[in-house]
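Engineer: need coordinates for the following:
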Amino acid sequence: MADFNRLLPLARTIIFGIVAFFSIIVLGISAHLVSLPGPSPDYVNLALATSILTLIALPIIFIIPLKRRGAAPSFVAVEVVTLWLLWILWLATGATIANWLPGLVFCNGGVCSELRAIEAFAFLNWLMLMFYSFVLLTLAVTAHHRGRTGVWKSSVPDFDWNHKSTGVVGV
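Structural biologist: Model (predicted):
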């Protein structure tokens, strides 16, 4: 059996790091596109907002459990909800750009390349966050059904994911 007590926090650190790195790239590219003359398209504004929200949310749910136990942002329930919102935003960002990109008539090489880069990083962030959040939700629901209802108010690094409880559900 896999040692989820080591694998889950490691996967979490790696995925959060990669997503943050890609978000910084999207932030820079979308900020550049917003700074161009004329009104910026909604899909560029969505990319900018999504990258900013990601760069605010990920450090909060990653660092607070390390510094303060029992704080609400460290709860598994808060992390699952936050990650679901983020992957939905990244999916919307990538899908919106993928929808509009073929229809752009006046798309020069630089702008089109930047939009394709945002699209690629958006879909990569979506996949990583969705995969991790589904794994976390599955492990949390499994622990809950095994009678460990405190999983929702614990933090990912502190919870014993390998413990097999035989207790009554709801205790």
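Engineer: going by C-alpha atoms from here, please, whenever you check contacts or count neighbours.
Structural biologist: OK.
Engineer: residue 77 - how many residues pack around it?
Structural biologist: Neighbours of residue 77 under the rule other Cα atoms under 10 Å: 18.
Engineer: number of residues surrounding the residue nearest to it when sequence neighbours are not counted?
Structural biologist: Sequence neighbours aside, residue 152 is the residue nearest to residue 77 in space, at 5.0 Å (criterion: Cα to Cα, 6 or more residues apart in numbering). Applying other Cα under 10 Å, we find 21 residues neighbouring residue 152.
Engineer: for residue 152, which residues are in contact?
Structural biologist: In this structure, residue 152 makes contact with 75-77, 140, judged by Cα atoms under 8 Å, 6 or more residues apart in numbering.
Engineer: make a ChimeraX selection of the buried ones in the residues you listed.
Structural biologist: To isolate the buried ones among those in ChimeraX, judged by 16 or more other Cα atoms under 10 Å, type:
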select :75,76,77,140
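Engineer: so which of the contacts of residue 152 are in helices?
Structural biologist: Counting by DSSP state H, the members of those that fall within helices are 76-77, 140.
Engineer: helix/strand/coil for residue 166?
Structural biologist: Of the three states, residue 166 takes coil under DSSP: H, G, I helix; E, B strand; the rest coil.
Engineer: and it, how far from residue 82?
Structural biologist: Using Cα to Cα, to the nearest Å, residue 166 is found at 30 Å from residue 82.
Engineer: higher neighbour count, those two?
Structural biologist: Just comparing residue 166 and residue 82: by other Cα under 10 Å the higher neighbour count belongs to residue 82, 18 against 10.
Engineer: find the residue closest to that one in space, skipping its chain neighbours.
Structural biologist: Among residues not flanking residue 82 along the chain, residue 57 sits closest, at 7.5 Å (Cα to Cα, 6+ apart).
Engineer: another one to check against the first:
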Amino acid sequence: MGYLSVARLVVLVVALVFSVIVLGISADMVTIDKDLERWYDISSIGPELGVAISVISIVSLLPMIIVDFLRRGAFTSWVIVEVSWLSVLWILWLSTGAYSAWAYGLMFVFSDCDYIANTVSQLCQEYKALEAFSFLTWIILMAYAVVLMIFAFMGQSRGNKTWTSTVRDASFLAHSKVGYEGHQTAQVAHPVHPAHAAAPPSPAIPMQVSPSQV
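Structural biologist: Purely as a prediction, here's the structure:
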């Protein structure tokens, strides 16, 4: 499954890049919020969520990429670990995007962010960017986690230990050699019915010669 391994690398790298972007945007939004104290209770939660989830993603995704290159078969790269942790991440990204969308609709009237105050216009633009990158990261992480989980179940049904293997080493679509050969042997080595068994050879009867024939 080389294609799935490549898809894994692309998804993790893209999510890591988006996390860095969100971290920069959210940090700047936190700074702007301090100048807008009248909106602080509403607008501060979105940037703070962005900072938190981006830091968590960077700290977890970067080792997942590096460790898989340096050490083959590490437990941090197991399918069950990746599916579980990436599912937690995409839920957090979905929460960040959903709250950002709610806060944006509550605070800003004009969708083009055309305000007299530059700080308000900048905060409006950055809220739109935070919402967009949060939803994009949610989509790619969720899609990869779901696809990986489906392939893991398919490989497990074929007798492969996919859950405790890495994406690079796991066999998702191939049948397990042990299980497949055992199934073939069970089909070939079936017992022979007694009726079809070969009859034992009959004992030889000695020929008797009469005196007249001598």
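Engineer: quick one: TM-score?
Structural biologist: These two chains, once laid on top of each other, score a TM-score of 0.87 by TM-score structural alignment, normalised by the length of the first structure; 163 aligned residues with a Cα RMSD of 1.9 Å.
Engineer: picking that back up, what lines up with the residue nearest to residue 82 of the first structure in the second structure?
Structural biologist: Residue-level alignment of residue 57 of the first structure against the second structure, with TM-score structural alignment as criterion, gives residue 60.
Engineer: what about its match, helix or strand, and which?
Structural biologist: Residue 60 of the second structure is located in helix 45-70, with elements delineated by DSSP states H and E.
Engineer: what residues of that helix count as buried?
Structural biologist: Under the neighbour-count rule (16+ other Cα under 10 Å), helix 45-70 of the second structure has 45-51, 53-55, 57-58, 60-61, 64-65, 68 buried.
Engineer: and stretch 104-115 of the first structure, by the same measure?
Structural biologist: For stretch 104-115 of the first structure, by 16+ other Cα under 10 Å, it's 114-115.
Engineer: residues making contact with that stretch?
Structural biologist: Contacting residues not belonging to stretch 104-115 of the first structure are listed as 29, 33, 97, 101 [Cα under 8 Å, 6+ apart].
Engineer: out of the residues you listed, which two sit at the greatest distance?
Structural biologist: Using Cα to Cα, the contacts of stretch 104-115 of the first structure span at most 15.5 Å, a distance reached by 29 and 101.
Engineer: those two - which one has more neighbours?
Structural biologist: Applying other Cα under 10 Å to residue 29 of the first structure and residue 101 shows that residue 29 carries more neighbours, namely 20 against 16.
Engineer: what's the mean distance for the helix holding residue 60 of the second structure versus the first structure?
Structural biologist: Relative to the first structure, and after both are superposed, helix 45-70 of the second structure has an average distance of 1.2 Å to its aligned residues, where the measure is mean Cα distance after the TM-score superposition for the first structure.
Engineer: got it, and stretch 91-107 of the second structure?
Structural biologist: Here the mean offset of stretch 91-107 of the second structure against the first structure after fitting is 0.7 Å, by mean Cα distance after the TM-score superposition for the first structure.
Engineer: so that stretch corresponds to what in the first structure?
Structural biologist: Residues 88-104 of the first structure are where stretch 91-107 of the second structure aligns, with TM-score structural alignment as the criterion.
Engineer: starting at the chain centroid, how far to that stretch?
Structural biologist: Distance of stretch 88-104 of the first structure from its chain centroid, counting by Cα atoms, centre = their mean, to the nearest Å, is 17 Å.
Engineer: buried set for that stretch?
Structural biologist: Of the residues in stretch 88-104 of the first structure, 89-98, 101 count as buried by neighbour count, 16+ other Cα under 10 Å.
Engineer: could I get those residues as TSV with distance to residue 70 of the first structure and secondary structure?
Structural biologist: As requested, these are exported to TSV (distance: Cα to Cα, whole Å; DSSP: H, G, I helix; E, B strand; the rest coil):
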residue	distance to residue 70 of the first structure	secondary structure
89	28	helix
90	29	helix
91	31	helix
92	32	helix
93	33	helix
94	35	helix
95	37	helix
96	38	helix
97	39	helix
98	41	helix
101	45	helix
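Engineer: widest-spaced pair of the residues you listed?
Structural biologist: The widest separation within those, taken as Cα to Cα, falls between 89 and 101 and amounts to 18.0 Å.
Engineer: before we move on, the earlier item: residue 133 of the first structure: which of the contacts of stretch 104-115 of the first structure is nearest?
Structural biologist: The shortest gap between residue 133 of the first structure and any of the contacts of stretch 104-115 of the first structure belongs to residue 97, at 23.6 Å (Cα to Cα).
Engineer: got a list of what the aligned partner of residue 158 of the second structure in the first structure touches?
Structural biologist: For residue 158 of the second structure, the aligned position in the first structure is occupied by residue 146, per TM-score structural alignment. With contact set as Cα under 8 Å, 6+ apart, residue 146 of the first structure has these partners: 164-169.
Engineer: quick check: the residue nearest to residue 77 of the first structure vs residue 138 of the first structure, distance?
Structural biologist: If you measure residue 152 of the first structure against residue 138 of the first structure using Cα to Cα, the figure is 12 Å.
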